[in-house]
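Enquirer: Pasting the sequence and the predicted coordinates here, then a few questions.
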Amino acid sequence: MLIFDKVSAGYGQSPVLFGLDLDLPSGSVSTLLGKNGMGKTTTVRTIFGLTSRITGDIVLNGRRINGLPAHQIARMGVALVPEGRQVFPTLTVVENLVATSRDVTAKARAAAVQQIFELFPRLEERKRSYANLLSGGEQQMLAIGRALMTRPRFLILDEATEGLAPVIRREIWAALKRLKEEHYTILVIDKSLKPLCKLGDRHNIIRKGECVWTGDSEGLAQPEGEAMRLLGV
């Protein structure tokens, strides 16, 4: 689905990624792990062309996407749930969802909204509430719902459950498990190793802008393993 081939990128004259190699297979859940400041969010921004690519190639479904604008990459089926959620505060839950819908007819949009409500029943309970009146967890559910309204082929979540209450985290992990069962291709950035081990197929650890470890959930969960050492857990 998505391949980074020796990608170096950064901001102005300040490089952040140094020859990053990643392989995110179609139909799988991949994770990107690492301490703060190691380049995880920069990796996501680079996918959307929001950083200055220096060298290397980014390939989506066999097509080189280097230099394409963010809106064109989104139209190719890549959707982002950004860190900080960034919902439209003065729109209701339903208005937020409809605003990003890819469906043309009102009937299709209504059906898509209902699918989001089935995934996140809390949102249906708050469907007429303005987004700025939602809890942080409800806003994160709404941000995921908005991304899904674009009918993506590849869903990216940056800090999927950061700072949320445990009950909300469980609901979001359950929703992502359901999306996995529906064969979505997903990249998750998060710090919660236990649910990531249950959800993820392929894990990647980034350190100082390079991928320094890739493996499966069994390898990630080894208490004395290389992955835990790199993460400092």
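Expert: Nice, I can see it.
Enquirer: For the rest of this, base every contact and every neighbour count on C-alpha atoms.
Expert: Noted.
Enquirer: Just give me the neighbour total for Glu210.
Expert: Glu210 is flanked by 22 other residues according to other CA atoms under 10 Å.
Enquirer: hang on, it packs against Leu20?
Expert: Yes: applying CA atoms under 8 Å, one finds Glu210 in contact with Leu20, separated by 4.9 Å.
Enquirer: May I ask you to confirm that Ile206 is in contact with Val212?
Expert: Yes: the pair Ile206 / Val212 is scored as a contact, 5.8 Å apart, by CA under 8 Å.
Enquirer: quick one, which of those two is more surrounded?
Expert: Just comparing Ile206 and Val212: by other CA under 10 Å the higher neighbour count belongs to Ile206, 25 against 16.
Enquirer: Have a look at the chain and report its longest helix.
Expert: What stands out as the longest helix in the chain, according to DSSP state H, is helix 166-181.
Enquirer: C-terminal to it, what's the next element?
Expert: From helix 166-181 onward toward the C-terminus, using DSSP states H and E, the following helix or strand is strand 185-189.
Enquirer: then this one, side by side with the first:
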Amino acid sequence: MHSITLTQALLLTLMAIIVGVDFWLEAFFLFRPIIVGTLTGLILGDVHTGLIAGGLTELAFAGLTPAGGTQPPNPILAGLMTTVIAFTTGADPKTAIGLALPFSFLMQYIILFYYSSFSFFMAKADKYAEEANVKGLAKINILTTSIVALSYGIIVFLSVYVAQDLMKTVVQSMPAWLAHGFQIAGGILPAVGFGMLLRVMMKAEYTPYFIIGFFVASFLPFSNLLPVAVIGAALALYEYFRTKDQPVLNNVVATKGDDYSDGI
């Protein structure tokens, strides 16, 4: 078990503010759990734990995407707190995922609250838009974004620094059967997240690639999954170049067909 210093807590707070704004604006996708977990591990001096925790959390959140006004559990707090809990308590990252979910749900509810409460600014924003008042619109956007950023900073600082002793006590006092249950649930979550992603992406024409990937990952003796990732990247490039010019070819065929029919 390790303790988080004040400097580390402040760095995590600053990181949370940056990735929180990125999540709010959906700009560079730095908020993905695998990136947040890795950055958290880097700040804590344990990149290995950060990569494992971030990777597991990324798989669990792979199929969870905001749609309209709906908001899934917050990926930033999930990736960050999974790494922090694994680092500070010595818990397995699979167990840490389950323990990090309450923090993720808390931030989810806060963001949903902001979605509703920020409607207060809409009348003023409409007025500024009618007046073509760019500065006024900019002030509203900066204000609301600053509120969100400050919320991320406060929640993360309280969670990783103020409550770290409480988290250690909770984990240490858990009975073995409960800790094992969290570990099982944490191991299942990545499969569920990836299954949700496949439900959207999986098409009949992609089935051969799925079979190839499953065979390579399950039956060939690799010390790590890097070869599988390289094979997947090669197949993705093949599919990209195969379909890139397809609309052009279809248009050419259709045009020629029209020419022939006109001639007849």
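Expert: Perfect, I can see it now. Note that the coordinates shown come from a computational prediction; the quantities given were computed from them, not determined experimentally.
Enquirer: Overlay them and tell me the TM-score.
Expert: Once the chains are overlaid, their TM-score stands at 0.25 when taken by TM-score structural alignment, normalised by the length of structure 1; 96 aligned residues with a CA RMSD of 5.8 Å.
Enquirer: just to revisit the earlier point, report all helices and strands that the longest helix of structure 1 contacts.
Expert: Contact here means 3 or more CA pairs under 8 Å, 6 or more residues apart in numbering; DSSP states H and E; on that basis helix 166-181 of structure 1 packs against helix 136-148, helix 193-199.
Enquirer: So which of those helices has the densest surroundings on average?
Expert: Among those, the stretch with the highest mean neighbour count (mean count of other CA atoms under 10 Å) is helix 136-148, at a mean of 24.
Enquirer: next structured bit after it?
Expert: Using DSSP H and E, the next helix or strand after helix 136-148 of structure 1 towards the C-terminus is strand 154-158.
Enquirer: hang on, the earlier thing: please identify which of the helices and strands packed on helix 166-181 of structure 1 is closest to Thr46 of structure 1.
Expert: In terms of CA to CA, the element of these nearest to Thr46 of structure 1 is helix 136-148, at 18.2 Å.
Enquirer: what is the orientation angle of the closest one with helix 166-181?
Expert: Per axes from the mean of the first three to the mean of the last three CA atoms, to 10 degrees, the angle that helix 136-148 of structure 1 makes with helix 166-181 is 20 degrees.
Enquirer: quick revisit: anything in contact with each of Glu210 and Leu20 of structure 1?
Expert: None of the residues lies in contact with both Glu210 of structure 1 and Leu20 under the rule CA atoms under 8 Å, 6 or more residues apart in numbering.
Enquirer: you'd agree Lys40 of structure 1 is up against Asn204?
Expert: No: in this structure Lys40 of structure 1 lies outside contact range of Asn204 using CA under 8 Å: 10.3 Å.
Enquirer: Give me the common contacts of the two.
Expert: With contacts taken as CA under 8 Å, 6+ apart, Lys40 of structure 1 and Asn204 have 32-33 as neighbours in common.
Enquirer: What ranges does the stretch 1-150 of structure 2 have for its strands?
Expert: Secondary structure of the stretch 1-150 of structure 2, counting by DSSP state E, counting those that start in this stretch: no strands present.
Enquirer: And the helices in it?
Expert: Taking DSSP state H, counting those that start in this stretch as the criterion, the stretch 1-150 of structure 2 contains helices spanning 6-25, 33-44, 47-60, 75-89, 93-117, 122-130, 134-157.
Enquirer: okay, the ones you listed, which one's buried deepest?
Expert: The highest mean neighbour count among those, using mean count of other CA under 10 Å, belongs to helix 75-89: a mean of 29.
Enquirer: Tell me the helices and strands packed up against the helix or strand hosting Val192 of structure 2.
Expert: Using DSSP H and E, the secondary-structure element containing Val192 of structure 2 is helix 176-201. Under the contact criterion of 3+ CA pairs under 8 Å, 6+ apart, the helices and strands touching helix 176-201 of structure 2 comprise helix 47-60, helix 93-117.
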